[in-house]
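In: need a structure here:
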Amino acid sequence: MQTTLRACKSLARVSLEHTSLGCATAKEPDLIQHYLRIARRWLWLLVLATLFTGAVGYVIAKQQSHSYSASTRVIIGPGLESPDPNLEELRTAGMLMQTYAELITTRPILESVIGSLGLQTTADRLAKSVSLHSDDTTRILTIRVEWDDPSEAVNIVNAIANVLINIGPVGSEESEARIKDQTRTQITYLEQEIAGLEATLAQLEQDFEAATNREEKRLYGDQIALRRAQLADASRSVISLEQSLMQSQTNRVKIIEPAVAAVLVDPELELTVAMAALAGLILALVVVFTLEFLGDVIRGEEDLVGLTHMPLLGVIAKHKPLHGVGRDHFVAYSMPESRTAENYRLLASRLILSRYRATPAARPLPAAGQDSQSQTGALTPAERPFRSLLISGTHINGAGSSEIAANLAVILAQTGHRVILVDANLHQPDMSGLFGVSNRVSLSNLLAGQPVEGQLTPLSWLPTLSILSSGPIPAKSFDLLASARMTELIRELEEQADLVLIAASPLLLYADSLILASRVDGVVVVAEQGTTRRATLVEIVESLHAYGASILGVVLDQNRTSRAARRALPAAAASSAGNGAIQMQSVGRVVK
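Out: Alright, predicted model coming up:
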């Protein structure tokens, strides 16, 4: 009783939502909404890929060894102490700076540094740790070394600067200072000598003036000329030495800022993690784009409606596999409160409403000898609700459509409708296994000429539902299902039930399903999400239209991953109860 009330509530809700055939065709979503739905569908992948690659980047960054950086700065050419450096000297010093920069990373220089410090490394490794920055304008060369040990980093960079100084013509500051001190000492000595010469010269001039004879004056004049020559030489030497002190040194290397301490090099952890996470997000977006826009399978409701332009009758949500036989196998019966069961109730409600609004495809004229009342007294297809409904899909073994047909039959029967479920999949039948019923009365029997009246037995646990299993698999299933007897059988079954549901073989794999589709009142196409190919679905719809079938709508099945588990039914459930089944030869004779 509760199940019937639940189905009635679903019917009421659907009747408020839909006022036309079955369910209204979904409106074309705008581009933004379409992309938002895709983003929501793949949000788990985008988040997972971003977090995973970010975590990998974090681990890699943390595992990297720490290094320390030390730097020193040297100036090439005239310094600030130069009183009047000319442009040519500065230009020459700038070119010399580039030469020194190249020399720093040469093997002799680096091996000299390694030897002086006693480092346990090679010149190649040390060269990779040295970086240079030169400024032609200021003539300042910055030498930077990254090393594992902070104290060694300081020693290495200072040693490189000292090697540069030593290979220059001026040498170290101590050597330059020593030369300057010697020059200043020499200048002092010459200045003292000049003072003595000036005093001597003054005395000689006085003696010259005091001399009375010619010979004395000539002697004093020669001494005065000699002292004046000595004074001039000494003065020129002093001027030359003073100029050498003030002269700019173009080819000179001087440390202006030695390395004192090394600093820890920032491993850029945040940047590394951010870049790794961004790479993961981009990779996930590429995967989503490939699957959504380059893949050829149905991904969701929008794909299904957009391709078929048919009403979406329902979406069957994914559920856990049920391994029982009979009532325990059906979601509609075993899990009535589940989302999937509610999906089946909505589907059944929409089909019930559609019965009184659809216009079934025209049927062929009655065969010769048929009751004339069926020709004149019956309602036309447009005047009465449909009585027969074929359910088929695209899955290669028909598992999805068969299970949907079975659950739908249970739901419809629970609402009080008399339902007959026919297993017309003569290639891979499974209804007898699903319901655990006997093959005593089967489709093969009835097609062989056995009358329908009194042969169908309702289920004990659901009296309003009768199952017509397929029976033995015939050798010529197409001949049976395409025969006039099959058309007559559908009419006979319609007289005994409110609804006849026919579970058929996959539509494109077997032509007999397309023939049956043209002989029933309506067709429901089942597509499996993530499995059904778009081109296949389009071809199915076009084929059904070509055969004149009336398509009521489409159903999206989201249970592709767990279908194989639910298909693992006991094969003996149908075969062991096959008492009274006809032989294949008998079926062949009837068809002929």
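
In: okay, CA-based contacts and neighbour counts for the rest of this
Out: Will do.

In: just say helix, strand or coil for K318.
Out: Going by DSSP: H, G, I helix; E, B strand; the rest coil, the secondary structure assigned to K318 is coil.

In: and this one, so I can compare the two:
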Amino acid sequence: MREQILILRRNWMLIVSFALIGLISAGAISVLMPKTYTATSNLFVSTQNVETSAELQQGSVFSLNRVGSYVELVSMPQVLNPVIENLDLDMTPQELATKVKAGTSRNTVLIEIQAVDSSPQRAADIANGVVASLITSVADLERPTNGLPSPMRLTSVDTAQPPSSASSPKTPLNLALGLLYGLALGLVVAILRHVLDRHVRTEADLRKSTDLPLLGGITESTRHTSRPTILGGAGTEAFRQLRTNLEFAAVSQQMKSLVITSSQAGEGKSTVALNLALSIAQSGQRVILVDADLRLPSVSSATGLEGSVGLTTVLIGRTSLAEATQHWGTGGLSVLTSGPLPPNPTELLGSDAMQKLVKELEAEYDTVILDAPPVLPVADTAILTRHTDGILLVVGATRVSQHNLSKAVEQLSLVNANVVGAVLNRIPRSGPDANSAYLSDYGVTPLPVIRDNDGGPASPVAEAEAAIVRDSQNSRALSKG
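Out: Model prediction:
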């Protein structure tokens, strides 16, 4: 039941759209369809020259047996040809037969004649003409050979009158059917879309693809930007929880260097790497964030640090590690940007110089965070696993398919990578796939907007520093008071 409700919540706009399309289509068809009118006349079938009750009973049974034959006779040319001649109709008996319908109820001797035409007067004339022609035809067919009158008698019960309203199109019925058919088609498409959709949207979808432990969940940022961003409020608490879960995941082994990667591009690995490094630094550790994505680096643009010197200039010996390292914020976070993009990133990351650099960083810092390229497009991350202690796999909700996630985990297992776990990133804040467990703002006080010297919004670090200074000043003022 929950899955069915989830299908409806995910696809309600699609279902409503199909229902509206069905409703509009039915309305258009009703408007474009030509109007037709139906005239009705009735005949009573009986026997004549009956004198005793026994003959009456026998005649009633005989009439019931004859009614079915008379109904079939209505569509025969013998009945329809005289109608065509009398009304001067420009059609064949076969064409007229499509406009005339005869029927009878069970165990009755009443025959109902219906005639349909675009003209109400002509529909009535056709119905009355068929009744008169059927009476004449039955009298001729049932006349005995000895010249006596026919034992069967057909009597017109009522005369067809021109109808005052059209019988077709039935606009209310068409609209109702269009709405129902649209809803049904929308439900079918929604179910097919759900069955064929293999994107990782929830924790349940993630567990279908991999047995990796889920170490955390990060809601999507309210800032719609393609660059990595610093998450505040509930996002900060989510990374603190991720930091704690990482500590417990690595309790049985030393893990000083951690590679942050994803299956494919666009899952938010750089945002996770930046926020995780900042969260660990806020706990009092010395942390360095290394932008090891030498194809599409983003750390320098996100932090506003110098990007002309960095990892590549250190690896080729152009600059020293101390010269290329930059500090960011007031905590113990250092950043090593990517530097100029090399023509051979895979070979450079797999070189002895890279292995020596990682060892040097592990000796100097408590934690080394490496923002690595995605696993599936390139082999850079698989190369980095030789030099590092563990890998954290970022899974972008609605961004990666279950197949690609399984393939990325399989590819990492082939190189014996130590994947410590996964983090579900970009969980929707609202909608059917939102998870309220990751939306809590318990104890979080929103910070006021701080402007920089140019009048624009300051960085989240500057906002936090300003709030701390302001709180300290307020505390001192209260103590003096």
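
In: what TM-score comes out when they're superposed?
Out: Overlay of the two chains. TM-score (TM-score structural alignment, normalised by the length of structure 2): 0.72; 418 aligned residues with a CA RMSD of 3.8 Å.

In: for the lengthiest strand in structure 2, give me the average deviation versus structure 1.
Out: The longest strand of structure 2 (DSSP state E) is strand 37-47. With mean CA distance after the TM-score superposition for structure 1, strand 37-47 of structure 2 departs from structure 1 by a mean of 2.2 Å once superposed.

In: contacts for that strand next, please.
Out: When contacts are defined by CA atoms under 8 Å, 6 or more residues apart in numbering, strand 37-47 of structure 2 is touched by residues 59-60, 63, 67, 109-120, 123-124, 127-128, 131, 151-163, 165-168.

In: repeat that for stretch 405-420 of structure 2.
Out: Outside stretch 405-420 of structure 2, the residues that reach it (CA under 8 Å, 6+ apart) are 209-210, 212-213, 246, 249-250, 263, 375-376, 382, 385-386, 389-393, 395.

In: give me the buried subset of those.
Out: Buried members of the contacts of stretch 405-420 of structure 2, counted by 16 or more other CA atoms under 10 Å: 209-210, 212, 246, 263, 375-376, 382, 385, 389-393, 395.

In: mark which of those residues are part of strands, please.
Out: G390, I391, L392, L393, V395.

In: ok, those vs Y181 of structure 2, which is closest?
Out: The closest of those to Y181 of structure 2 turns out to be V395 (CA to CA; 38.7 Å).

In: translate the closest one into the numbering of structure 1.
Out: Alignment note (TM-score structural alignment): V395 of structure 2 maps to A527 of structure 1.

In: residue contacts, that match?
Out: I298, L304, G393, T394, H395, L537, V554, V555, L556, D557.

In: same check, this time on P82 of structure 2
Out: Contacts of P82 of structure 2 by CA under 8 Å, 6+ apart are S133.

In: and the strands in structure 2?
Out: 37-47, 100-103, 110-117, 152-158, 214-219, 257-262, 287-291, 326-327, 333-336, 367-371, 390-396, 419-427.

In: could I get these as TSV with distance to S17 of structure 2?
Out: Output for the strands of structure 2, formatted as TSV (distance: least, CA to CA, whole Å):
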stretch	distance to S17 of structure 2
strand 37-47	34
strand 100-103	39
strand 110-117	36
strand 152-158	49
strand 214-219	29
strand 257-262	35
strand 287-291	45
strand 326-327	53
strand 333-336	50
strand 367-371	43
strand 390-396	28
strand 419-427	26
